[in-house]
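Asker: The sequence isn't on hand, but the structure is:
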């Protein structure tokens, strides 16, 4: 199942559960995806969807900082909730130790020195 299909299924699940907050965030994501497809006349793959999710998360982080600076904690909390929903669609990131181990394995495989 592609990421795009998973997001659509999650939207249907949120509709059935009457989870308005989650549904709104998922619809926002689907709207951004559809806009990208229409603008560029392409079919999005998982990599493009992850890029859109990253962009939306960055927007949420910027909004949270601005709202907290303006003492609008209610709006900051709403943005944090949206960001939590969006984070579920990102692939798991590698830890620093995992990256180091992978690089060392590649270096050993290639026999590189220095």
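Answerer: Structure received. Since we're looking at a predicted model, the values are computed, not measured.

Asker: hey, let's count contacts and neighbours off CA atoms from now on
Answerer: Fine.

Asker: pull the longest helix from the protein.
Answerer: Determined from DSSP state H, the single longest helix within the chain is helix 46-69.

Asker: ok, residues contacting that one?
Answerer: For helix 46-69, the surrounding residues in contact (Cα atoms under 8 Å, 6 or more residues apart in numbering) are 2-4, 29, 32-33, 73, 75-77, 79-80, 82-83, 86-87, 89-90.

Asker: Which ones among the residues you listed map onto helices?
Answerer: 3-4, 29, 32-33, 73, 75-77, 79-80, 82-83, 86-87.

Asker: tally of neighbours for residue 11?
Answerer: 20 (other Cα atoms under 10 Å).

Asker: Which helix or strand contains it?
Answerer: Following DSSP states H and E, one finds residue 11 within helix 3-17.

Asker: What distance do you get for the spatially most central residue of the chain to residue 66?
Answerer: By Cα atoms, centre = their mean, the mean C-alpha position of the chain lies nearest to residue 53, the distance being 3.2 Å. Taking Cα to Cα, to the nearest Å as the measure, residue 53 falls 20 Å from residue 66.

Asker: hang on, the earlier thing: now, of the contacts of helix 46-69, which are buried?
Answerer: By neighbour count, with 16 or more other Cα atoms under 10 Å, these hold 3, 4, 29, 32, 33, 76, 79, 80, 82, 83, 86, 89 as buried.

Asker: Now the third one: closest residue in space that isn't a chain neighbour?
Answerer: In space, residue 29 comes closest to residue 53 once its chain neighbours are excluded; the distance is 7.2 Å by Cα to Cα, 6 or more residues apart in numbering.

Asker: then this one, side by side with the first:
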């Protein structure tokens, strides 16, 4: 089942069950996908590729995480909670997230592969790590782990 089909099915289910937040979140995802699709039409592309869909979902998740952080700093826990609930709904469409142990092992492998020895090699390690775990771990989390390992 394609992402579009899955979202349409989930949208119908949310309407039937009258889950307002779920419905609004899924509508926002559908809207973002449609807008991206329309923006690509002039280049001759009619449908989004899986990679483009994943990139858009990751972007949406990142926006939610950033909003949560900002709301928490501003003391608006009500809005932070709503964003967190939206993020949870959104994450259902993303690949499973790596555990800290799995991510740590992958980063160790990458550090060995690129021959990184200090924080000067952060860029090399980050570039490879982001490509390898795309969608399976948050960039801030990856960066924190890489920095910790390279500064040991």
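Answerer: Everything's here; your move. Everything quoted here is computed from the prediction, not taken from an experiment.

Asker: where does the TM-score land?
Answerer: The TM-score (TM-score structural alignment, normalised by the length of structure 1) is 0.80; 102 aligned residues with a Cα RMSD of 2.0 Å.

Asker: about what we covered before: and the buried ones among the contacts of helix 46-69 of structure 1 as JSON lines, adding distance to residue 99 of structure 1?
Answerer: JSON lines is the format used below for those (distance: Cα to Cα, whole Å):
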{"residue": "3", "distance to residue 99 of structure 1": "24"}
{"residue": "4", "distance to residue 99 of structure 1": "27"}
{"residue": "29", "distance to residue 99 of structure 1": "29"}
{"residue": "32", "distance to residue 99 of structure 1": "31"}
{"residue": "33", "distance to residue 99 of structure 1": "30"}
{"residue": "76", "distance to residue 99 of structure 1": "33"}
{"residue": "79", "distance to residue 99 of structure 1": "31"}
{"residue": "80", "distance to residue 99 of structure 1": "28"}
{"residue": "82", "distance to residue 99 of structure 1": "29"}
{"residue": "83", "distance to residue 99 of structure 1": "25"}
{"residue": "86", "distance to residue 99 of structure 1": "24"}
{"residue": "89", "distance to residue 99 of structure 1": "21"}
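
Asker: now, among the residues you listed, which is nearest to residue 41 of structure 1?
Answerer: Proximity of those to residue 41 of structure 1 (Cα to Cα) peaks at residue 33, which lies at 11.6 Å.

Asker: got a list of what that closest one touches?
Answerer: Contacts of residue 33 of structure 1 (Cα under 8 Å, 6+ apart): 44, 49, 52.

Asker: and if we set it to 10 Å?
Answerer: 4, 27, 39, 43, 44, 48, 49, 52, 53 (Cα atoms under 10 Å, 6 or more residues apart in numbering).

Asker: Any of those residues buried? List them.
Answerer: Buried by 16+ other Cα under 10 Å: 4, 44, 49, 52, 53, out of the contacts of residue 33 of structure 1.

Asker: counterpart of residue 29 of structure 2 in structure 1?
Answerer: Aligning on TM-score structural alignment places residue 29 of structure 2 opposite residue 29 in structure 1.

Asker: before we move on, the earlier item: matching residues in structure 2 for the longest helix of structure 1?
Answerer: The aligned range for helix 46-69 of structure 1 is 50-73, by TM-score structural alignment.

Asker: what about the matching stretch, how far off from structure 1?
Answerer: When structure 1 is superposed, stretch 50-73 of structure 2 averages 0.8 Å from its matched positions, counting by mean Cα distance after the TM-score superposition for structure 1.

Asker: Please identify the buried residues of that stretch?
Answerer: 53-54, 56-58, 60-61, 64-65, 67-69, 71.

Asker: Just give me the closest of the residues you listed to residue 103 of structure 2.
Answerer: When these are compared for distance to residue 103 of structure 2 (Cα to Cα), residue 58 wins out at 17.6 Å.

Asker: so how far is residue 12 of structure 2 from that closest one?
Answerer: 23 Å.
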